[in-house]
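Enquirer: for reference, the sequence and a predicted model appear below.
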Amino acid sequence: MVPLLKIAVEGCGHGSLDIIYSALEKSCESKGWKLLDLDFLIICGDFQAVRNERDLNCMSVPSWHRKIGDFHSYYSGEKKAPVLTLVVGGNHEASSYLSELHHGGWLAPNIYYLGTVGILRYGPLRIVGLSGIYHSTDYTKPRQERLPYDKNEIRSIYHVRECDISKVLQLRSPIDIGISHDWPRRVEWFGDHKILFARRPHFLESVRDDRFGSAPAEQIMNHLRPKYWFSGHMHIKFTAKVQHKDNVDDILKDLEVPNELQAHIPKSMFSAPFRGDSQTRPPNVTNTVTNFLGLDKPGPHRDFLEVQEVTSCSYSEEDSAKPWMERTPEGRFTLHYDEEWLSILRSSDGGATTAYEPPEISLGDSEVSDTSAASRSLDWVQANITAKGLLRIPENFEKHAPVYDPNDQTNAKDQPDEFPNTQTEAFCTMLQIRNGFSVGEGDDEGSDNLVFG
């Protein structure tokens, strides 16, 4: 029997962890739950992991909107998150810190960042996280932003890239939960769009230009068909049930759109966002409906938090003996790496290259064979990581940047130094891939152009 898990979902964090955790306790009480009953909390971007004032200079927000927030208290150890907290990045982030954890890692004890893109397991649940927002002009560019960021890089660093999405599209097994900051493209048509556009008329203006929502998030959602998808960014609560089609060009075909709205829908809205996106989905992905929930940011009279029970559509009886189904003495599941995702990262050397080449991806069955690079990489992962008991994500958080001190204004207007993160180094060593964001490796190569592409 598939376990029923209790989770909480928060829209945008905006550096307000104290408010979120306080509201979370009250939300649990309203359900008759205790905070300890929760398996985890999801925060859908704009988390703002600001360790000190220099991190503020790496956030794409006007100077008068920058605030230190309360994350630094959790980073320093003064406070600890009362529930396991899973985080993706948004467009208002301390990118200096998140860039250290390209493959994911602990931002603070009990607060885990899923990385630029990432897949992990928690008991029967398989979760994909997509950080940042979609901006078409940067989508095909490599990741090469390094500290200190110029005025363009401070924005481009959080733009979603094809080189990351291409790895997710290599997944062949189903996903239970998808998390992104901006909403997947076209999701608005599967909920009460009439009320949505009445409350937010400027949303309809974006729809007219087919600029509303994330095309890569839609692509991933259509490919993997998770049972649940959670987002923030739009600062409004919205629910939808996305009915999937084998041909994504038909995704809006059977929807009843009022005549007054049909005139606002461009023809491009009725087709897949990227060429080749109508190819066959992975045969193991059989779910047909994705339950979407978008939430607001913290504040009075805002719908920014929801607690609910979820179950898995990816779990099978064979999974019952898998390492990620083991429970702690307290009866809880713990975070584990995902074998298939590790194999994809290993086969691409983590995505670290010195030149970007657009990926060639086939979504059909023919590329899966016993002799394929992906299959060999999975065999390696199972022999060298799973068999050695290394799938469980270690609790190896370490502080690298100085802790916030309100009395220390030294270099407060400068961007921080680039800190090599020991978690990223340990992850790359375990997987035997290059650490593309290692300061030392970049120096050894003698190149300023080491990028993820």
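Expert: Happy to help now that I have it.
Enquirer: going forward, measure contacts between C-alpha atoms and count neighbours the same way
Expert: OK.
Enquirer: burial measure for the closest residue to residue 334 other than its chain neighbours, as a count.
Expert: Distances taken as CA to CA, 6 or more residues apart in numbering place residue 122 nearest to residue 334, at 5.7 Å, with adjacent residues excluded. Counted with other CA atoms under 10 Å, the neighbours of residue 122 add up to 20.
Enquirer: residue 43 falls within a helix, correct?
Expert: No: counting by DSSP: H, G, I helix; E, B strand; the rest coil, residue 43 is not found in a helix; it is strand.
Enquirer: quick check, it in contact with residue 12.
Expert: Yes: with contact defined as CA atoms under 8 Å, residue 43 reaches residue 12; the gap is 6.4 Å.
Enquirer: enumerate the positions of the longest helix along the chain that are buried.
Expert: Looking across the chain with DSSP state H, the single longest helix is helix 17-30. For helix 17-30, the neighbour count (16 or more other CA atoms under 10 Å) marks 17, 18, 20, 21, 23, 24, 25, 27, 28 as buried.
Enquirer: packing partners for it?
Expert: The contact analysis (3 or more CA pairs under 8 Å, 6 or more residues apart in numbering; DSSP states H and E) places helix 17-30 against strand 305-310.
Enquirer: let me know the angle separating the strand it packs on from helix 17-30.
Expert: Orientation note: strand 305-310 sits at an angle of 50 degrees relative to helix 17-30 (axes from the mean of the first three to the mean of the last three CA atoms, to 10 degrees).
Enquirer: below is structure B, check it against A:
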Amino acid sequence: MSVPGIRVVTVGCGHGQLHQIYEDIGHAAAERGWDNVDLVIIGGDFQALRNTDDAACLSVPSKYRKMGDYHEYYSGQRQAPYLTIFCGGNHEASNHLFELYHGGWVAHNIYYMGAANVIRFGPLRIAGMSGIWKGYDYRKPHYERIPYRPEDLHSVFHVRELDVRKLLQVRTQVDIGLSHDWPRQIEYYGDHKKLFRKKRGFEEDSQHGRLGNAAAREVLDRLRPAYWFAAHLHTEFAAAIPHDNVLTKKVNAGRDLPAHWGVEVVEPITLPENVKPSPIAETFNKASLENGNAAQGSTAERIAAWGEFEEKDIRTREQQFLDTMHRMNYVRPATTVDVTWKKASSGECAVEQDSLDYANKRVKNDDEIDLDSDNDSAQGSPSPVNQPESLSVPAKDEGVSGHTINGGDGADDEPSGNEDREMPLVDQAVSENLRTKLPAAFAPPPPKESPRPKVTPAAIKNKLTKFLALDKPNNHDRYFRLLDLAPISDQTATSHCPPYRLQYDKEWLAITRVFAEDLVLGDQSSKVSADLGEEAYLPRIQEEEKWVEENIEKKGMMNIPFNFTRSAPRFTPQGDIQHPTMPMEYPNLQTGEFCELLQIENKFYLNEEQRFVNYQSVPPAQMASAEGGDDHRRGSGRRGGHRGRGHRGRGHRGYGRRTTH
């Protein structure tokens, strides 16, 4: 059945400027000849400040705090003219969005996607994830809870692995993906040279693996939506990402569409057994076809020839780089912890590992986050909760700068040994008999499990994702675009009759039920449950889908209810936006009703006594420190007193309205 296009407006960052956004969209739609806009999608930094106290939970320096105009929509003074959905960014009223972890209305006609979500809008199936990437917080629980410490303000919006794990269980096609920051390495599928010229520092960040969200890229590669929208970097950028090594060719992008969207899939590449194409090979095939200069021979022969050339080229560049390092009197230490190049004569760090990795593509980038690793990233600030690391030193020999223990800086290193050999410290210091009496921390680490193979489900068939990032209002680039989007997802169970409304997604509801028990809140010392793998989760999800079908779908309860209610006081002009007071935590009726619908525990519920105890756990001096948005030092202003962890980790046993009083 043919499905008409949906009139969608995608917006970059919001930054509390809803009046202007809706006004500009209205003018642009009229010029385009649209009599209506079906859906507005905002890519984060929405800044849903209900009152001035919410500003105490906004990660923005105090001099940049502004109330914005969202509060008029929250109070009911205004109503959004178009149905609007948004994901969370890094400049949000984090306490407000925390109330709606599973998603919910922040005002009439404005819907927050939650930490991660999949919803439907008529024929469109939309997946979204909130927050930005910081590897050192990725594998932690959502331990931040009101009242926030200063460091909590800068971690509460970091993407967490459990939320991403849920998205990676989706096995059917989606139409739109949404994130705040860009998926990792997306820049190389568009005009990256123009981007690097326009945005200072982007090229260096890209080369060092600091540009983009590694988790968002994994979700994109899994879900393969027709479109992916983002914001965060305050510039317009378009790209087209092929999947499964397909060839593409240039076509006319169409009216008012990004030029880089002017591509289409030509043919899939069928690879010989045990042959894995490289990114260079994929780029070569794509470029050769678009330029009309395709190499002679079969597709497989062209890939094999180019792959052989690539291997020789990499080996040549590797040897050239190593020769240069030796001429400059740099040597590589034999250690598996904090690997850097050291200058042998002075011991100073000369070239960081990420620079080495960019020059030598075959060397693993230690600064890039391994999504299959259980260790925190070396990227950014150290983690508040440190994981134990292996304790080892290299075998002694000549010519290599010394050892590093537990990521030390190497200041006391002495010339050591063969960079190809490494021996456990306990083997050199104690006998086998004594080693068994040492604490567990001295034991060698268990062998690392091989990463699970990533297999695309058969129902996800899309071969080309079109990416678009946009600016913010009143900046240099375009901050919104009007798009007429046709769905590619399965349409057998969707409504084709406008006006459309937001609906739950059956598969996502099942996934939410499976992972409900794994959600941990408010306890920094807790551990997130281990990833059991898709094979273990799949039968449970399929069983829960049957439950959703019987208890929700067949009862006609798949429409997301219009159940917006105000959970916090409205804005009053007497509030001081520059010196806000840390608010108490407010229970949200929508979250309670969602948990009742799925018959899962509402872990966000705290009764009035529990909320008061938590609020009083911060001394006045610490509370004043938490109000400032200028302190970016992790670990400063540590909270004293009782944190109410006994309540935070467990939530309230019960369902539905009873849990939201």
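Expert: Sure, I can see it. Please read all numbers here as calculations on a predicted model, not as lab measurements.
Enquirer: returning to what we had before: give me every residue that touches the residue nearest to residue 334 of the first structure.
Expert: 324, 325, 333, 334, 335, 336 (CA atoms under 8 Å, 6 or more residues apart in numbering).
Enquirer: in three-state terms, label the residue opposite residue 299 of the first structure in the second structure once aligned for me.
Expert: With TM-score structural alignment defining the correspondence, residue 299 of the first structure maps onto residue 474 in the second structure. Local secondary structure at residue 474 of the second structure is given as coil here, using three-state DSSP.
Enquirer: quick one: residue 474 of the second structure from residue 14 of the second structure, how far?
Expert: Taking CA to CA, to the nearest Å as the measure, residue 474 of the second structure falls 11 Å from residue 14 of the second structure.
Enquirer: between those two, which one's more packed in?
Expert: A count of neighbours by other CA under 10 Å puts residue 14 above the other of residue 474 of the second structure and residue 14, at 26 against 10.
Enquirer: how about the more buried one, secondary structure?
Expert: Per three-state DSSP, the secondary structure class of residue 14 of the second structure is coil.
Enquirer: so it sits against residue 46, correct?
Expert: Yes: assessed by CA under 8 Å, residue 14 of the second structure is found in contact with residue 46 at 4.7 Å.
Enquirer: and the corresponding residue of the second structure for residue 254 of the first structure, how many residues sit next to it?
Expert: Using TM-score structural alignment as the criterion, residue 254 of the first structure maps onto residue 282 of the second structure. Per other CA under 10 Å, the neighbour tally for residue 282 of the second structure reads 20.
Enquirer: residue 282 of the second structure: which element?
Expert: Residue 282 of the second structure is part of helix 279-290, with elements assigned from DSSP states H and E.
Enquirer: what's that helix in contact with?
Expert: 245, 247, 248, 249, 250, 294, 295, 302, 303, 306, 307, 310.
Enquirer: return the subset of those residues lying in helices.
Expert: Those of the contacts of helix 279-290 of the second structure lying in helices (DSSP H): 302, 303, 306, 307, 310.
Enquirer: mark which of those are buried, thanks.
Expert: Among those, those scoring as buried are 302, 303, 306, 307 (criterion: 16+ other CA under 10 Å).
Enquirer: and which of those residues is nearest residue 142 of the second structure?
Expert: Proximity of these to residue 142 of the second structure (CA to CA) peaks at residue 307, which lies at 43.6 Å.
Enquirer: what's near enough to touch the closest one?
Expert: Taking CA under 8 Å, 6+ apart as the test, what residue 307 of the second structure contacts is 277, 278, 280, 281.
Enquirer: before we move on, the earlier item: which residue in the second structure lines up with the residue nearest to residue 334 of the first structure?
Expert: Per TM-score structural alignment, the equivalent position to residue 122 of the first structure in the second structure is residue 121.
Enquirer: look up how far residue 558 of the second structure lies from that match.
Expert: To residue 558 of the second structure, residue 121 of the second structure is 11 Å away according to CA to CA.
Enquirer: which neighbours do the two have in common?
Expert: The contact lists of residue 121 of the second structure and residue 558 share residue 503, where a contact means CA under 8 Å, 6+ apart.
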